[in-house]
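Asker: Everything below, folded, please.
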Amino acid sequence: MTTRHALIIGASRGIGFGLVERLLERKWQVTATSRRVDDSGLAELSGRFEGRLHQERVDIDLEDQVAALHQRLTGSAFDLILVNAGVTHDRWETLAEVSTETFQRLMLTNALSPMRFIERFQDRATSTGTLAVTSSGQGSITNNTRVTGWEVYRASKSALNQLMRSYAARHPQDPHTLLLLAPGWVRTELGGPEASLSVEQSTAGLADVIEAQAGRGGLQFLDHSGQTVPW
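Answerer: Below is the predicted model of the structure:
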């Protein structure tokens, strides 16, 4: 089998880290990024999967760092480019209460920066590769029918979904597979200890979805079990 190559952005912990680990277990070559120069978790994975993990540093909110990474990866071709980015706020903070600074931070990191990254790095994907971003079931407008909190987080993920759909509309002949991935409620720093899924359960499912959708083209909003999430 031809070796598959992945670029995973935001891989220092949680969903991103778990997905890197799952792909390495499946014999992928992975380039993984974090915002820190020295990431001990990724370094440990590199030792376990000798020769198949390359580490890079980038903060996707800083355009100069994104441009520099794009330049460093000249000549690379990835079967998967996945941007995993997510910050949140106090669960019960409503739109009436949230500060402008917090609102701007969530919209920048959760929606604008991931899609700017996809725009810049589309030329680093193979011709039939996958461009993916970590969305959330919380971004579903259809399912937002009861009070569960995280109003601005929900809005930022809905904005991400809309921007990806706009990207797809502007590239109707693009053969790339486009995925909005909803990992489920996962026991991470963001999801909290009461969440129903472990990182391993969620990311094993996401890896299955990514591999199943490879080469199919089009845009889909899918959860960790491969089910379509309502827009």
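Asker: contacts, neighbours, all on C-alpha from now
Answerer: Will do.
Asker: Show me what the lengthiest helix in the chain packs onto, helices and strands only.
Answerer: For the chain, the helix with the greatest residue count under DSSP state H is helix 151-170. Contacts defined by 3 or more Cα pairs under 8 Å, 6 or more residues apart in numbering; DSSP states H and E place helix 151-170 against helix 100-107, helix 113-121, strand 177-182, strand 218-223.
Asker: Please provide the structure for the following sequence as well, for comparison with the first:
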Amino acid sequence: MTTTDLLQSPRRPLDRILLIGASRGLGLALADEWSRLGREVVATVRGTDRTPLHDLADRDDRSIEIETVDITAPEQIAALHERLSDRTFDLVFVNAGVTNSPEGTVAETTDEEFARVMITNALSPLRVVETLADLVEPDGTIGVMSSGQGSVTNNVHGGHEVYRGSKAALNTYMRSYAARHGDEKRSLVLMAPGWVQTDLGGTDARLTVDESIPNVVRTIDALAGTPGLRYVDYLGRTVPW
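Answerer: As a prediction, the model looks like this:
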């Protein structure tokens, strides 16, 4: 059955969601969409400052609980696991990520900036997945926000080299995770949301949040209950590795 076929088949909603990285941008939009659909959402922010997520959670028609974690701090991931250890989720989705600044080639990038992007975008999401996996239902879903720029096959124009490399590394590490857990029933999703108008994507991006995020949610829902790893875009189309 293809991903397109799956999108035509109604699936059990993912009712209990743990969303990592939701203070702004795509993460905030995901929290908004899932809570609007009546899902129970535990969403994380990195620090103690008030964010737009707090404003969203204060609305009477939403079921959003806020937790704090910096995914680049392993001890904070472990502490989050401890706080949530008596709960289970249908979906854990890791959205947190950064872009590199200033833009430039790999050779032009400082060691510190290269390490920051790779640790945040590739290493830390896998630490989250490994640490929190036992909170996911045996037939639940683990998702990670990737990017179409993580596709090695589609990299025919170059540019955004460090960011591209971090997402390609993320994809490879998730593929290794899937290989090590091949006997499990969980759905594993690498999501490419498209080029979206956020602080990270910029105002020139092709898609609005409203054009991307509802489709991201629909695609993740459609893949629920289908074991194995898929690298797909917001419309459910397979992205070449």
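Asker: Deepest-packed of the helices and strands packed on helix 151-170 of structure 1, please.
Answerer: Stretch with highest mean neighbour count among those: strand 177-182 (a mean of 25; mean count of other Cα atoms under 10 Å).
Asker: against structure 2, where does it fall?
Answerer: Aligned using TM-score structural alignment, strand 177-182 of structure 1 spans residues 187-192 in structure 2.
Asker: I'd like the distance from the matching stretch to the chain centre, please.
Answerer: Distance of stretch 187-192 of structure 2 from its chain centroid, counting by Cα atoms, centre = their mean, to the nearest Å, is 8 Å.
Asker: ok, average deviation of it from structure 1?
Answerer: Stretch 187-192 of structure 2, aligned to structure 1 and superposed, deviates on average by 0.3 Å (mean Cα distance after the TM-score superposition for structure 1).
Asker: what does that stretch rub up against?
Answerer: With contact meaning Cα atoms under 8 Å, 6 or more residues apart in numbering, stretch 187-192 of structure 2 is reached by 139-148, 171, 174, 178, 216, 220, 223-234, 239.
Asker: cool, stretch 134-143 of structure 1 as well?
Answerer: With contact meaning Cα under 8 Å, 6+ apart, stretch 134-143 of structure 1 is reached by 82-85, 144, 153-161, 180-184, 223, 229-231.
Asker: tell me the contacts of the most centrally placed residue in structure 1?
Answerer: Centroid check for structure 1 by Cα atoms, centre = their mean gives residue 84 as the closest residue, at 2.6 Å. Neighbouring residues of residue 84 of structure 1 by Cα under 8 Å, 6+ apart: 8, 9, 10, 11, 15, 16, 114, 133, 134.
Asker: The same query, at a cut-off of 10 Å, please.
Answerer: 8-11, 14-17, 19, 110, 114, 132-135, 181 (Cα atoms under 10 Å, 6 or more residues apart in numbering).
Asker: what's the closest of these to residue 69 of structure 1?
Answerer: Among the contacts of residue 84 of structure 1, residue 9 lies closest to residue 69 of structure 1 (Cα to Cα), at 10.9 Å.
Asker: these two touch, right, that closest one and residue 31?
Answerer: Yes. Contact criterion Cα atoms under 10 Å: residue 9 of structure 1 and residue 31 qualify, at 8.4 Å.
Asker: what residues are shared contacts of these two?
Answerer: Common neighbours of residue 9 of structure 1 and residue 31 (Cα under 10 Å, 6+ apart) are 20, 56, 81.
Asker: Which members of those residues occur in strands, if any?
Answerer: 56, 81 (DSSP state E).
Asker: Tell me which two of the contacts of residue 84 of structure 1 sit farthest apart.
Answerer: Top of the distance list for these (Cα to Cα): 19 and 110, 18.3 Å.
Asker: these two touch, right, residue 66 of structure 2 and residue 40?
Answerer: No. Here residue 66 of structure 2 does not reach residue 40: they are 11.3 Å apart, not a contact under Cα under 10 Å.
Asker: between the two, which one's more packed in?
Answerer: Set residue 66 of structure 2 next to residue 40 and count neighbours by other Cα atoms under 10 Å: residue 40 wins out with 20 against 16.
Asker: What lines up with the more buried one in structure 1?
Answerer: Counting by TM-score structural alignment, the partner of residue 40 of structure 2 is residue 29.
Asker: Residue 77 is in contact with that match, correct?
Answerer: No. Assessed by Cα under 10 Å, residue 29 of structure 1 is found out of contact with residue 77, at 11.4 Å.
Asker: what residues are shared contacts of those two?
Answerer: Common contacts of residue 29 of structure 1 and residue 77, defined by Cα under 10 Å, 6+ apart, comprise 4, 5, 6, 7.
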